[in-house]
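Undergrad: Need the 3D shape of this:
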Amino acid sequence: MDLISKPVAYAAAFLAVFASTNQAHANEPGESQQITPSGTQRTVGGSPDFFTGSVRVEPVWPADKNINASGGLVTFEPYARSAWHTHPAGQRLWVVSGVGLTQEWGKPIREIRAGDVVWCPPGVKHWHGASARAAMTHLAITGNVEGKNVTWMEKVTDDQYNAR
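TA: This next block holds a predicted model:
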């Protein structure tokens, strides 16, 4: 499988599982599918208050009355990373492409690759980003508690990032 078709295969597998687990959740009477057209949500740069390096955030969907979790596609260029942070309801990261790094406070840095899924439990201090040699893109699915989905903390220092 070449590098182009591999992410497409992962996406197809993810959507097949997602569809099969959601068949029991029929729409309410009078509801219908909603489509958010591609390109209608603005991609933004990751705030320098919460990220180091070049980061792009593409909103995919907001939390709403149907699903109390937001989704965003986040691309980290080499060396880019988030600050330390926690999530009150946890977060799942599905690595779509590239090679990244993630670390829980007090534990070793771990490498993550396309196809990997990372579970960040509620309240666990962690960071994630690209490796030094490759960009990394992940789909972040983040739960909300009382409208809040993240608590940002201090930035990851270069020494912490390079401690491998």
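
Undergrad: going forward, measure contacts between C-alpha atoms and count neighbours the same way
TA: OK.

Undergrad: And the strands in this protein, which stretches?
TA: For the chain, the strands defined by DSSP state E occupy 44-45, 51-52, 55-61, 69-76, 81-82, 85-86, 91-104, 110-113, 117-120, 126-130, 136-143, 151-152.

Undergrad: same for the second one, what does it pack against?
TA: Read it as strand 51-52. Counting contacts by 3 or more Cα pairs under 8 Å, 6 or more residues apart in numbering; DSSP states H and E, strand 51-52 packs against strand 81-82.

Undergrad: let's see it at 10 Å
TA: Judged by 3 or more Cα pairs under 10 Å, 6 or more residues apart in numbering; DSSP states H and E, strand 51-52 is in contact with strand 81-82, strand 126-130.

Undergrad: Please compute how far it lies from its chain's middle.
TA: Taking Cα atoms, centre = their mean, to the nearest Å, one finds strand 51-52 lying 15 Å from the centre of the chain it belongs to.

Undergrad: Equivalent analysis for the fifth one, please.
TA: Averaging C-alpha positions (Cα atoms, centre = their mean) puts strand 81-82 11 Å from its chain's average.

Undergrad: now the other sequence, so there's something to compare against:
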Amino acid sequence: MLHLTQSDRANRNKNTNSDGGELMEVIKNGSIPEEDATNAPLFYGGAVSRQPIVAGGKSSYYNFSQVNFAAGAKNKFHTHTSDQILFVTKGVGIVANESEEIEISEGDTALIPSGEKHWHGATDRSSFSHISLTHPESQTEMFD
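TA: Here you go, the predicted structure:
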């Protein structure tokens, strides 16, 4: 097993390992600043922030970001062109489709199939954070 110091890593090619593949990247908890998303058209009901953990072309297969909702904040009904996986990291929230609303809390996972009209957000009594996982080419369509 090869152990590299920060200096060793900085001196290596940042994009490839010794086999020509991409190097692993470790993203430390709290190292990604929160971006205010409260005024984005998708959200309503309170403060919302996002932390794009793996985005912007870092992965060919995944977009991975944390979304933080203040109590009462939600998103509007929407669909994605890929499956979406939500992993709850804090608080109590709701994930809903057109026929049901399900309360979810820390440690729960929701799998939302591509094309399913849904919404998710915090309950009125708790803030709520989740990790969202989608495909990088996934498109979101919002409904009022």
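
Undergrad: on that earlier part again, any chance of a markdown table for the strands of structure 1, columns distance to residue 6 of structure 1 and mean neighbour count?
TA: Listed next are the strands of structure 1 as a markdown table, based on distance: least, Cα to Cα, whole Å; neighbours: other Cα atoms under 10 Å:
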| stretch | distance to residue 6 of structure 1 | mean neighbour count |
| --- | --- | --- |
| strand 44-45 | 26 | 13 |
| strand 51-52 | 28 | 22 |
| strand 55-61 | 21 | 18 |
| strand 69-76 | 17 | 22 |
| strand 81-82 | 24 | 27 |
| strand 85-86 | 30 | 22 |
| strand 91-104 | 9 | 22 |
| strand 110-113 | 12 | 17 |
| strand 117-120 | 15 | 16 |
| strand 126-130 | 19 | 26 |
| strand 136-143 | 14 | 24 |
| strand 151-152 | 33 | 14 |
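
Undergrad: Compare the ones you listed and give me the one nearest residue 36 of structure 1.
TA: Closest approach to residue 36 of structure 1 among those (Cα to Cα): strand 55-61, 8.6 Å.

Undergrad: what does that closest one rub up against?
TA: Strand 55-61 of structure 1 has contacts (Cα atoms under 10 Å, 6 or more residues apart in numbering) with 36, 38-48, 67, 69-78, 80-82, 129-130, 135-141.

Undergrad: Quick check: closest non-adjacent residue to the residue nearest to the spatial centre of structure 1.
TA: Most central in structure 1 under Cα atoms, centre = their mean is residue 140, positioned 2.0 Å from the mean C-alpha point. Closest residue in space to residue 140 of structure 1, ignoring its immediate chain neighbours: residue 93 at 4.6 Å, by Cα to Cα, 6 or more residues apart in numbering.

Undergrad: That neighbour against residue 141, yeah?
TA: Yes: using Cα atoms under 10 Å, residue 93 of structure 1 is in contact with residue 141, at 6.4 Å.
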